[in-house]
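[1] okay, structure incoming, though there's no sequence with it:
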């Protein structure tokens, strides 16, 4: 066998969740973002015999707030964390049988956009605290830029992985080779553009997610006013041509914050051991998104949690979390 990145629906031992901590980074939405991240953690925890939860706060003050907001049984830790997006700054854990390795990829603030102290070190720090063997990778890769079915198939966007602000010396073939060697990905579905105004350069976890082996979920545009209809249509065509089973997810549609259409997406859901937590926004398709996921995950409870304040920081629940497979 070889080391491979498990699918998110494979059993988890634990999950790390970043907790909004910096008023400088979050501004006025900080308090509501903290409440929504805590509600996400509580929803995962409420599933009962699930994974252990570790909420990671960046200051003593934030840790005290988190401890007040989350359920008893959720472990709150204060660590030197830059921003909450542990999907991108945390290690990606691969498995070969019962052996696990934490792949510690490079991180450059999403192409140099946001440079917070702690973001380059938190992944290895958390992996070490979990007793995991760590192997450093010498190139930039964010966990939110890939999604896998656990059987060697992954999806990504050219918008992100081929952006010269990440790995300017690596071409498509070189990236495919590295993903094969380090994450066990031997088939890579290249999608095109990500969501409009996504400062990650179009992470896949806002656009398309695997919900089964070779089975991918992609939104349908919510009418002519949806700024992402063309990206969704293109993703559908590419996935079908690649040979994937494709299911449809409702789109949030045009979602405005501070006069700008922002990348609100139901695709940023987290698949826990016993439930699926989907971000909702007080939008027309919130209930339809929950119903869609409930049909796809009949063995898990699907829970919608408000995420509009979390979105002001540039992501949602999947972005803020990184699981530890058993």
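    Nice, thanks for sending it over. In this text, all values refer to a predicted model and were calculated from it rather than measured experimentally.

[2] C-alpha from now on. contacts and neighbour counts both.
    Fine.

[3] tell me the residue furthest from the middle of the protein?
    residue 224 (27.5 Å; CA atoms, centre = their mean).

[4] three-state assignment of that one?
    Three-state assignment for residue 224 (DSSP: H, G, I helix; E, B strand; the rest coil): coil.

[5] please report how far it lies from residue 208.
    The gap separating residue 224 from residue 208 is 20 Å, by CA to CA, to the nearest Å.

[6] can you map out the helices along the protein?
    23-26, 30-45, 60-69, 86-89, 109-112, 122-129, 158-161, 172-183, 229-242, 286-296, 308-311 (DSSP state H).

[7] the longest one packs against which elements?
    Other elements packing on helix 30-45 under the criterion 3 or more CA pairs under 8 Å, 6 or more residues apart in numbering; DSSP states H and E are strand 52-57, helix 60-69, strand 275-280, strand 301-306, helix 308-311.

[8] rewinding a little: export the helices of the chain to JSON lines and tack on distance to residue 264 and mean neighbour count?
    Shown next, in JSON lines, are the helices of the chain (distance: least, CA to CA, whole Å; neighbours: other CA atoms under 10 Å):
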{"stretch": "helix 23-26", "distance to residue 264": "17", "mean neighbour count": "13"}
{"stretch": "helix 30-45", "distance to residue 264": "15", "mean neighbour count": "22"}
{"stretch": "helix 60-69", "distance to residue 264": "24", "mean neighbour count": "17"}
{"stretch": "helix 86-89", "distance to residue 264": "17", "mean neighbour count": "27"}
{"stretch": "helix 109-112", "distance to residue 264": "18", "mean neighbour count": "16"}
{"stretch": "helix 122-129", "distance to residue 264": "26", "mean neighbour count": "18"}
{"stretch": "helix 158-161", "distance to residue 264": "18", "mean neighbour count": "23"}
{"stretch": "helix 172-183", "distance to residue 264": "28", "mean neighbour count": "16"}
{"stretch": "helix 229-242", "distance to residue 264": "13", "mean neighbour count": "17"}
{"stretch": "helix 286-296", "distance to residue 264": "11", "mean neighbour count": "17"}
{"stretch": "helix 308-311", "distance to residue 264": "7", "mean neighbour count": "22"}
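
[9] put this next to the first one:
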């Protein structure tokens, strides 16, 4: 059973949240089964894209799957076998689940580079400000995975979502005011207090703030839809070239802020512009389609594409950015109906 440490913070213990490009032992997913996120036939329609995502991750690392029950586990194994996934690359945790967004309700894995230890942060989860109850089963996911892996856990005691924070692995975290300072998360905390939590529990030195997120994003502006670290000193930042588009002004504001930012060594942040897809509409609903919602894994960089005029332009930019990695475009045209994509669905477990 994990040990709960209540006196020392991870930073004091020498732990930190590594950059996503740090080698992974596994990537964790919570398998979707709840039609509240993909109504009617949409759950069945998104499943082949989800299984293709698992297949690509599994080429380079284990895939941990949280399955709602044994019956679903058996069905998942059948689907994965039909998809051509090596089942030796899959490990399961069986526990009740509410939703699929493991980035936000799953464990945050920290490493200690000196002692080669790992631990799990078990933040609180309230389904993006209480928007989608019930969420109590998902809130128990970090503990279940920590028990499976026999890892220590620390519970900071506040609400935090993995999609709201972006790390360079060298002491800097990016986040957005619209989400992290939203009163529906931690109304008892001001900006300085939140920054203290980020520093003490993620083991970082500096918090950089953008303003807001994109249309269709029901998380109040998660950073992983707009701005992502691709190197210690480099980010890709989403931009919308059409001045009449609802995303244009907010992304321009974020871009202006990013260009003024400095790292702790006073080096200017290197900002590479990444286009937004033309509006990704499904049933008259504008989804939060974004090429920034990619997952960096051992096998490469899995990028959502939307059968969109800007797909190839985004792929070309990311292939140039990730010159030493394989860029793997995968269709997310059905997944995006759930208002998230590959990064939102996954949480990496670093190796040590």
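    Happy to help now that I have it. This structure is a prediction, so every number in the text was calculated from the model and none was measured.

[10] for the residue farthest from the centre of the first structure, what is the corresponding residue in the second structure?
    Aligning on TM-score structural alignment places residue 224 of the first structure opposite residue 243 in the second structure.

[11] residue 17 of the first structure: neighbour count?
    Residue 17 of the first structure has 27 neighbours, counted by other CA atoms under 10 Å.

[12] test my guess that it contacts residue 319.
    No. The pair residue 17 of the first structure / residue 319 is not scored as a contact, 9.0 Å apart, by CA atoms under 8 Å.

[13] dump the helices and strands packed on helix 30-45 of the first structure to CSV, plus distance to residue 83 of the first structure.
    Shown next, in CSV, are these (distance: least, CA to CA, whole Å):
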stretch, distance to residue 83 of the first structure
strand 52-57, 9
helix 60-69, 12
strand 275-280, 19
strand 301-306, 20
helix 308-311, 12
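
[14] closest to residue 99 of the first structure out of these?
    strand 52-57 (19.4 Å; CA to CA).

[15] buried stuff in the closest one?
    Counting neighbours by 16 or more other CA atoms under 10 Å, one finds that the buried residues in strand 52-57 of the first structure are 52-57.

[16] list the contacts of that strand.
    13-21, 41, 45, 63, 66, 74-79, 81 (CA atoms under 8 Å, 6 or more residues apart in numbering).

[17] residue 70 of the second structure: what's it in contact with?
    Residue 70 of the second structure makes contact with residue 94, according to CA under 8 Å, 6+ apart.

[18] ok, so what distance separates residue 325 of the first structure from residue 257 of the first structure?
    From residue 325 of the first structure to residue 257 of the first structure the distance is 35 Å (CA to CA).

[19] and for residue 31 of the first structure?
    Distance, residue 31 of the first structure to residue 257 of the first structure, by CA to CA: 17 Å.

[20] grab the nearest non-local neighbour of the equivalent of residue 134 of the first structure over in the second structure.
    Under the alignment (TM-score structural alignment), residue 134 of the first structure pairs with residue 153 of the second structure. Once flanking residues are discounted, residue 153 of the second structure sits nearest to residue 120: 4.7 Å by CA to CA, 6 or more residues apart in numbering.

[21] could you measure from residue 255 of the first structure over to residue 144 of the first structure?
    21 Å.

[22] tell me which of the two has more neighbours.
    Higher neighbour count among residue 255 of the first structure and residue 144: residue 144, with 25 against 17, using other CA under 10 Å.

[23] residue in the second structure matching that one?
    Using TM-score structural alignment, residue 144 of the first structure pairs with residue 163 in the second structure.

[24] touching, that match and residue 344? I think so.
    Yes. Using CA under 8 Å, residue 163 of the second structure is in contact with residue 344, at 6.3 Å.

[25] next, show the common contact partners of those two.
    Counting by CA under 8 Å, 6+ apart, the residues touching both residue 163 of the second structure and residue 344 are 103-104, 224.

[26] residue range for stretch 296-305 of the first structure in the second structure?
    Against the second structure, stretch 296-305 of the first structure falls on residues 321-330 (TM-score structural alignment).

[27] hmm, who's touching the matching stretch?
    So stretch 321-330 of the second structure is contacted by 49, 52-53, 230, 299-305, 315, 318-319 (CA under 8 Å, 6+ apart).

[28] ends of that stretch, what's the gap?
    Using CA to CA, the end-to-end distance of stretch 321-330 of the second structure comes to 18 Å.

[29] repeat for stretch 17-34 of the first structure
    Terminal residues of stretch 17-34 of the first structure are spaced 11 Å apart (CA to CA).

[30] check stretch 201-212 of the first structure too.
    This stretch, stretch 201-212 of the first structure, spans 26 Å end to end (CA to CA).

[31] which part of the second structure lines up with it?
    Against the second structure, stretch 201-212 of the first structure falls on residues 220-231 (TM-score structural alignment).
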